[in-house]
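[1] Model the structure of this input:
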Amino acid sequence: MANDILKGLNVAILVTDGFEQVELTEPRKALDEAGATTKIVSPKPGRIRAWNFTDWSIELPVDVDLDQAKPEDFDALLLPGGVINPDSLRMKPNAVAFAKAFFDAGKPVAAICHGPWTVIETGAAHGRRMTSWPSLKTDLKNAGADWVDQVAVVDKGLVTSRSPDDLPAFNQETIKLFSEARGRRHAA
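    Modelled structure (predicted):
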């Protein structure tokens, strides 16, 4: 992927404790390498803990406390999965409102694995073609989404993938989608 394709793009990564480690670190690395500026936004100040498949793992610093974060300061949103992280986020009205603001503004969003739980809470799953970890299939269908079992799905400004196994395709489609939004924040 070409370096600097995302230069000038500010990406919010909305997470809290229990995010799946590779679902944050690998997309973040790909976005950073493409020239984006990525910031971890969290309702938990200080540091957040990753989940690494079956156990707790690394801690990462929070760049912006959710209470201080402004969606208008970002061009795109990344929603990593892990079971604990999106289940916690979807119960926090300020996290749901933050994510919803991206959909309302027509900004691109990328969600992997269990990340679509947050998308469901925003109301943005309705009418979209999406994929996810298989256990979310019924949740997404009940929210009005057309669930499909594919590596990566892009529909109406949202890219979704099923699992860490899909990260290469997820990263590629995320960068492609996010590149279309480059500079939109400043043009508005």
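[2] Only C-alpha atoms from now on, for both contacts and neighbour counts.
    OK.
[3] which residues of the protein fall in strands?
    Assigned by DSSP state E, the strands in the chain fall at 10-14, 19-20, 37-42, 47-51, 56-61, 64-65, 76-79, 109-112, 129-130, 146-147, 152-155, 158-161.
[4] Out of the ones you listed, flag the one nearest S179.
    Taking CA to CA, strand 76-79 is the member of the strands of the chain nearest to S179, at 9.7 Å.
[5] Show me what the closest one is packed up against.
    Judged by 3 or more CA pairs under 8 Å, 6 or more residues apart in numbering; DSSP states H and E, strand 76-79 is in contact with strand 10-14, helix 93-104, strand 109-112.
[6] at 6 Å instead, please
    strand 10-14, strand 109-112 (3 or more CA pairs under 6 Å, 6 or more residues apart in numbering; DSSP states H and E).
[7] now the other sequence, so there's something to compare against:
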Amino acid sequence: MKGNKVILIVQEVLMYVAQAPYLLALIFLFANVDVEGFVGISLIVGMISNLVIFPVVIVNAILAFIGIFKGLKSPIKTTMIVKLSLIPWYVVNFILGFCFFAAALNPFLLWSIPLVIGIMVCTTFMYMISTNFQVYSYVINKLIRREIRIDALLVWSIVLSFIFCLDIVSSILLFYSENKLNKTEGEA
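    Got it, this is the predicted structure:
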């Protein structure tokens, strides 16, 4: 299903687009320039553009769920490429999270620190997991059809896909595992 790859790439592009207003707000804050409330407007636009990503994530989840029963072409290579290309997004996201945390250190805003951290961690985790939906679907389909067996590498790569930063390692492990499996099938 070509739509699965397209939705994954659309999600990646939207993630970068949603991050741009936050970066602009941060640049204007550090430059100590606020052109007619531009910083506030940028933050609001960033929040709205993040809300636009949620339907894309839901469509991605639905397509992945359908893929469990229909079967998919291997999304592992595409997922690995997307994960690797999202490394700058995760770095900037961490910097933005730190800046929002630092901004909440004002004595009147201390109550908001758990909220800021919670929102940043939850949205980042949701984006991280959603880029793996198709891989989970593919692996479940292959396990149901008994085309692959559970081995240590598969288990580790699935477990690592739920941990920040290590999800990228997991996509590389899955890619390596799939290539190794394809080579042994070709020799047999």
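[8] care to give me the TM-score?
    The pair, once superposed, lands on a TM-score of 0.28 when counted by TM-score structural alignment, normalised by the length of structure 1; 86 aligned residues with a CA RMSD of 5.2 Å.
[9] re the thing from before, relative to Q172 of structure 1, which of the helices and strands packed on strand 76-79 of structure 1 is closest?
    strand 109-112 (11.1 Å).
[10] Just the buried residues of that closest one, please?
    Within strand 109-112 of structure 1, the residues scored as buried using 16 or more other CA atoms under 10 Å are V109, A110, A111, I112.
[11] Burial check on the closest residue to the last one other than its chain neighbours, number of neighbours?
    To tie it back to what came earlier, the one meant is I112 of structure 1. The shortest distance from I112 of structure 1 to any non-neighbouring residue, by CA to CA, 6 or more residues apart in numbering, is to S161 (4.8 Å). Neighbour count for S161 of structure 1, taken as other CA atoms under 10 Å: 30.
[12] what's the spacing between S161 of structure 1 and T118 of structure 1?
    14 Å (CA to CA, to the nearest Å).
[13] if we can go back for a sec, can you put the helices and strands packed on strand 76-79 of structure 1 in TSV and add distance to A95 of structure 1?
    Output for these, formatted as TSV (distance: least, CA to CA, whole Å):
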stretch	distance to A95 of structure 1
strand 10-14	8
strand 109-112	14
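[14] tell me the SS of Q134 of structure 2?
    helix (DSSP: H, G, I helix; E, B strand; the rest coil).
[15] and the helix ranked longest in structure 2, which residues are buried?
    The helix spanning the most residues in structure 2, taking DSSP state H as the definition, is helix 38-70. Residues 38-39, 42-43, 45-46, 49-50, 53, 56-57, 60-61, 63-65, 67-68 are the ones in helix 38-70 of structure 2 that count as buried (16+ other CA under 10 Å).
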